[in-house]
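In: Give me the fold of what follows.
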Amino acid sequence: MAENRIILSTTVNEIRVALVENGELREFFVERADIERMVGNIYKGRVVSIHSGLQAAFVNICAEKAAFLPLSRVQEEIDFDEEEEFSSASERLPIESGNEILVQVIKDPLGNKGPRVTTDISIPGKFLVLTPMRNKVAVSRKISDRKERERLKKIVRKNKPKDKGFIIRTAAEGKETDDFKTDIKNLLRLWSRIKKRALKKEKKNVPALIHKDAELIIRLMRDLFTEKIDEVIVDSKDSYKKVHGYVSLLTPLMVNKVKLYRGNPPIFKTYKIQDEIDKILNRRVKLKSGGHIIIESTEALAAIDVNSGKSSADTVPEELAITTNLEAAEEIAKQLRLRDLGGIIVVDFIDMEKEVSKNKVLSIFKKAMRNDRARYKVFEISNLGLMEMTRKRVSPGVSQTFFNICPACGGKGKVLSQTHLSLKIIRGLESNVKNLKDRNLTIYGNPAFIDYFTEEFSETLTYFSRKYRISIHLVKDNEVAVDALTIFDNEKLKDITKTILG
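Out: Coordinates of the predicted model:
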């Protein structure tokens, strides 16, 4: 029975893809018509400003906000070994305001930030990545065998143009010369088309999209469909044709693994994937030992808290701590891939006194992370039980795809308490009482708050109104957030919310 599958489900305006390894959901991808993906796209843009303090330029590429282009090479942890140090394309190019430059998006816009771009173009193929701005050969660090690395480098060097660079992907392990020749030919042909399109774009037509990265189905067949996959199951005839055509062209010996699903129940229900998808939308993940982890994502970082769930005491016995932490380490590695969490990630393990316990947990975590395709770096567990790491997202991630910022709390996850808001009204009225005598005011609030305020503070409000001769009317308004108010002066026909509440 097949244990490693790629399952593809197509519905109106949405494509969902699940990667199943050893019978378990490991990665999940969604592409929707209403979510524009820019990563991988190549634009001919115009530099609008240069900031020497940031060592960066801002480039107009027709996005809502100008793209951010670093001008100095940041030493990042990368997934491949370079033969020698060399400058990035942005260091070599003299960039000035008004320049027209070719850039590629490496990070989608997020929140108030525009897309991040680079002049160091890279075009992925099945086994290689073409880096036309470089003239070096690099190999994925996940290919660990030294002899194999050297064999692959030798093949690529022999068949590549002298002025072009290539990165040998993990999927290239064990491949022969003909596989690379096909990939090199296809990638060079694509790069030639991109250059021609860029040259044809006149000044009046810049900024402009020059090359759009492949759609989700093709990207995942390119990146995920290896010999380790037993079958690819597709529930749409149109998607099946695309997958079948792509695989027939690049890896024809694997085309028999592509199958069309003809069942009546939804494909994700048949393969018991939907329940697993629903679980990744929860912040709390249960552990078999009785403990649990809590995952909280913010704009700055993702925080993961490990709890034993079996002890209410301030300290947890070392044996229970390490048992829970070991299980949590494997589950966290799984959740990072499933949710595609990125950026800075801090894991708060249960405190362990022994150094050997910390090392064991760290070792298990690193082992569990080996199959993660994303670029990541893991640091030691501190004396406080904190493990810090960085991880680069592969996709927009669960948070961006499935959730909108709450209109009530603005993404904080909390709103002002009804008591605090009530007292804030009273204090605001008292501090402005001289200007409010003999006035007629209306307070508009969320129905839940108005009910609470009427019940808990009616006597205070009546006393206040009589003492200072202020007429106050309370009006329920479903359009008002649960922790917000609008206070209106009916005589001056003026909104005085800011005056009263500050």
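
In: CA only for contacts and neighbour counts going forward, please
Out: Fine.

In: For F403, give me its contacts.
Out: Residues counted as contacts of F403 (CA atoms under 8 Å, 6 or more residues apart in numbering): none.

In: Next, the structure of the following sequence, for comparison with the previous one:
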Amino acid sequence: MSEEILINVSPVETRVALVENGVVQELYIERSHGKGYVGNIYKGKVVRVLPGMQAAFVDIGLGRTGFIHVADMIPEPPEGESRRHDLPDIRTLVRDGQTLLVQVAKDPIGTKGARLTTHLTLSSRYLVYMPNSLHIGVSTRIDDEQERERLRQGVETAAQASGVSGGFIVRTVAEGVDTDSIVADIPFLQKLWADLSAKQPTVDAPAVIHEDMPLYLRALRDLARAPLEKIRVDSRLSWKQMRDFAANYYPQLVELIECYTDGRPLLDLYGVEEEIRRALDTRVPLKSNGYLIIEQTEAMTTVDVNTGAFVGHRNLEETIFKTNLEAASAIARQLRLRNLGGIIVLDFIDMQDPEHQRQVLRTLEKALEKDHAKTRITGVSELGLIEMARKRTRESLGQMMCEPCPVCHGRGQVKSAETVCYEIFREILREARTYNNEKFLVLASAVVVDRLLDEEAAYVADLEAFIGRTIEFQVETLFTQEQYDIVLV
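Out: Okay, here's the model as predicted:
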């Protein structure tokens, strides 16, 4: 498997695409006027404590107050232990007007403010530093127990030798890396935390204490891993900054960073621009001629699998099984590509054979192993559904790039011309009983007026006879299909 990272930088927007074997797997977009806040640390001010919700609203200077739950204010439980259920009363921890050092765990999404935590973390290439914890942990994605113990012991020994207080988590990318390279991150994180600690008393809340790096540098820190072949960036200034950053922290990446100067737009390589366009569609075609229907709502995302034109070669059960297997891999890729999070319900085509169900579920789990976001999957339910949750820290691709339709206001459908005509008839009857005017002038869209003058012409004549007044029609080009106005003349 080969990987490339493509980075398109412009004054208004930075876009990063992770490409595996010529296929786009992940997309990240950061705009200059609406950067993500995840990872930023703020000195906030508590503006309201909600005892009934065991939460508080904190002003961090973003216009909308952030939200913090009591569970995000108490110490993390030791590894292997679950969080206790007898949480303390939040009023014993914070009060209105109190200042609080918090970090953004989730970006503002929709009408919701940022999700905050006091469990501060600072990330480097191989380590995550937790200044308020004493825990030394290893990423759960590293399965080899011997390797996990090697990493834990190496970091613990180095932390004790350097006298640093706080805890660490060894990131997945550290698997197989020599201990000296990993522990070299400790002095950097220690100095960064010292600088933040010194800055905090000098500013008034609300204020930003620490901002995460720009997207093109975060791509080096978070996405660059073996078997990465190349990192292409189409901005010479960003290319220089990336090389300088890599030289200081990740020297093995310096030679992989290439300044792209070809006349063809960078994201046209591997069809990335086309993938972005398709990632906004609800329908996703499969190679077998089946397809997925992906619909995102505020509460959850649903994925429906259909065989489409695929008829198979042997029998119905085999056709369904092959379609579901292909769909499982495609779903995992679409979740990463679109950055869909929260509750996700997968409606695979019903399978009678338990072995087929097990293989489809295993294929889905294996495909999700590459996902940077944390996922959790249930088994196949009695209704043939698979429920899963994917950690959501930022807006999905659709939420970032699109807005609700001004015509249907996000419903995804509009009233038919026939329905609007009948609404007009009812409104005319209502007005005729109230006012003694000479005639009615109906202003509506062209498609509605055409129907009133054609299919509904007979009913219009009957209505005129019933109310004893004339009805005239006029096309209003600015009206949508659902809009109309009735003028009394």
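
In: What value does the TM-score take for this pair?
Out: The TM-score (TM-score structural alignment, normalised by the length of structure 2) is 0.90; 480 aligned residues with a CA RMSD of 2.8 Å.

In: and R426 of structure 2, what element?
Out: helix 417-434 (DSSP states H and E).

In: tell me which residues of that helix are tucked away?
Out: The neighbour-count check on helix 417-434 of structure 2 (16 or more other CA atoms under 10 Å) flags 417, 420-421, 424, 428, 431-432 as buried.

In: Closest to R336 of structure 2 out of those residues?
Out: A417 (39.2 Å; CA to CA).

In: Skipping adjacent residues, who's closest to the closest one in space?
Out: V448 (5.2 Å; CA to CA, 6 or more residues apart in numbering).

In: Whichever helix or strand that neighbour is part of vs structure 1, average offset?
Out: Assigned by DSSP H and E, V448 of structure 2 belongs to helix 446-453. Following the fit onto structure 1, the mean deviation recorded for helix 446-453 of structure 2 is 3.4 Å by mean CA distance after the TM-score superposition for structure 1.

In: Which neighbouring elements make contact with that helix?
Out: Here helix 446-453 of structure 2 touches helix 417-434, strand 470-475, going by 3 or more CA pairs under 8 Å, 6 or more residues apart in numbering; DSSP states H and E.

In: could those be laid out in CSV, adding distance to P406 of structure 2?
Out: Shown next, in CSV, are those (distance: least, CA to CA, whole Å):
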stretch, distance to P406 of structure 2
helix 417-434, 17
strand 470-475, 20
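
In: Identify whichever of the ones you listed lies nearest to H372 of structure 2.
Out: That would be helix 417-434 among these, by CA to CA, at 46.6 Å.

In: Report the angle between the closest one and helix 446-453.
Out: Angle between the axes of helix 417-434 of structure 2 and helix 446-453 is 70 degrees (criterion: axes from the mean of the first three to the mean of the last three CA atoms, to 10 degrees).

In: quick one: buried residues of stretch 258-267 of structure 1?
Out: Applying 16+ other CA under 10 Å to stretch 258-267 of structure 1 flags 258-261, 267 as buried.

In: What segments of structure 1 are helices?
Out: 89-92, 146-159, 177-200, 216-224, 237-250, 267-270, 274-279, 318-339, 355-368, 397-402, 418-431, 433-436, 447-468, 497-501 (DSSP state H).

In: Run through who's touching the first one.
Out: For helix 89-92 of structure 1, the surrounding residues in contact (CA under 8 Å, 6+ apart) are 70-73, 118-120, 133-134.

In: what residue lies at the spatial centre of structure 2?
Out: Residue closest to the mean C-alpha point of structure 2, counted by CA atoms, centre = their mean, is S396 at 3.0 Å.

In: Excluding sequence neighbours, find me the nearest residue to the equivalent of it over in structure 1.
Out: Here S396 of structure 2 is matched to G397 in structure 1, going by TM-score structural alignment. Excluding the flanking residues, the one nearest G397 of structure 1 by CA to CA, 6+ apart is D340, at 4.8 Å.

In: Touching, that neighbour and R393? I think so.
Out: Yes - at 5.7 Å, D340 of structure 1 and R393 qualify as touching, with contact defined as CA atoms under 8 Å.

In: These two - which one has more neighbours?
Out: Between D340 of structure 1 and R393, D340 has the larger neighbour count (other CA atoms under 10 Å), namely 22 against 19.

In: can you tell me which residues contact S235 of structure 2?
Out: S235 of structure 2 is in contact with 8-10, 259-260, counting by CA under 8 Å, 6+ apart.

In: Can you list which of these carry over to structure 1?
Out: For the contacts of S235 of structure 2, the aligned pairs still in contact in structure 1 (both residues aligned by TM-score structural alignment, their matches' CA atoms under 8 Å) are 8-9, 259-260.
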